[in-house]
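A.B. asks: Structure for the following, please:
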Amino acid sequence: MPSPAGASESGLSRALQTALRSLEDSKAENIVSIDIQGKSPLADYMIVASGRSHRHVTAVADHLLRSLKEAGFGSARVEGLSGADWVLIDAGDIIVHVFRPEVREFYNIEKMWQAPDLEEETVH
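C.D. replies: Next comes the predicted model:
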């Protein structure tokens, strides 16, 4: 559930920590947290993680959804759970992508979001 406008920094930090802890508890692999504040209006943070198989991706996503709900962050929107190659969980200020390793490597979305901002590097 998206957080209300002006959500507190501590609430965002708690949501981020809840998500990261859940992913670690589920034995998700190669967990990367990316601060996208000011880069996208979609969220403040993006987390990218991998599961070892379709079954593991499903288990990681299910555990994360349950953890967020139990921590009081409501029901997140989910896409891709039925195929379990790439599951997207939109928890408002945090977007989580859980991939099978070969799918993650193919799309390589964290590279795109971690790329330097070209406007900032332009010399006038």
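A.B. asks: make it CA atoms for all contacts and neighbour counts henceforth
C.D. replies: Will do.
A.B. asks: For the spatially most central residue of the chain, which three-state class applies?
C.D. replies: What sits nearest the mean C-alpha location of the chain, by CA atoms, centre = their mean, is Val96, with 1.7 Å. Following DSSP: H, G, I helix; E, B strand; the rest coil, Val96 is assigned to strand.
A.B. asks: to compare against the first, here's another:
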Amino acid sequence: MTTSLDDDKAENILTIPLQGKSAMADYMVVASGASSRQVAAMAEHLEFKLKQEKVDILGLEGLRQADWVLLDANDVIVHIFRPEVRDFYGLERMWVDDMSAEIVKVGGDA
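C.D. replies: Take a look at the predicted model:
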């Protein structure tokens, strides 16, 4: 998943382990795209690649406006934001007590 996002030039890709914190998934991936168009394209590419790998997509929300797209791939929840929307919601802060110890940065800007 993170490889697809990295290939599409996603920014600030973070993987957050959720084991012991939530039963909804094992991991959460959070990434940013520079524009709504890029956010939508990244989500569509990721959905296509996961389907090719026979990964069940349980939900895909927010694609129409593409300010914040959520892709539920069962054990992994992916959130792709425009940067200002990501800053506003601060989703990663909700899941990590000590962010430096728990979050794994992925990609070229890590």
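A.B. asks: ok so, going back, the residue nearest to the centre of structure 1 maps to what in structure 2?
C.D. replies: Using TM-score structural alignment, the partner of Val96 of structure 1 in structure 2 is Val78.
A.B. asks: Let me see the contact set for Ile31 of structure 1.
C.D. replies: Neighbouring residues of Ile31 of structure 1 by CA atoms under 8 Å, 6 or more residues apart in numbering: 20, 23, 47-50.
A.B. asks: so it is in which element?
C.D. replies: For Ile31 of structure 1, the host element (DSSP states H and E) is strand 29-35.
A.B. asks: returning to that earlier point: so which of the contacts of Ile31 of structure 1 sit within strands?
C.D. replies: 47-50 (DSSP state E).
A.B. asks: And the match of Val96 of structure 1, how close does it get to Ser4 of structure 2?
C.D. replies: 12 Å (CA to CA, to the nearest Å).
A.B. asks: Just give me the mean distance for the strand or helix carrying Leu70 of structure 2 relative to structure 1.
C.D. replies: Taking DSSP H and E as the criterion, Leu70 of structure 2 maps to strand 68-72. For strand 68-72 of structure 2, the mean deviation from structure 1 after alignment is 0.3 Å (mean CA distance after the TM-score superposition for structure 1).
A.B. asks: so what secondary structure elements neighbour that strand?
C.D. replies: In terms of contacts (3 or more CA pairs under 8 Å, 6 or more residues apart in numbering; DSSP states H and E), strand 68-72 of structure 2 is packed against helix 36-52, strand 59-61, strand 76-81.
A.B. asks: what does the longest one correspond to over in structure 1?
C.D. replies: In this case it means helix 36-52 of structure 2. On the basis of TM-score structural alignment, helix 36-52 of structure 2 is assigned to residues 54-70 in structure 1.
A.B. asks: chain center to that stretch, what's the gap?
C.D. replies: Computed by CA atoms, centre = their mean, to the nearest Å, the chain-centroid distance of stretch 54-70 of structure 1 equals 12 Å.
A.B. asks: quick one: Leu63 of structure 2 from Val39 of structure 2, how far?
C.D. replies: 8 Å.
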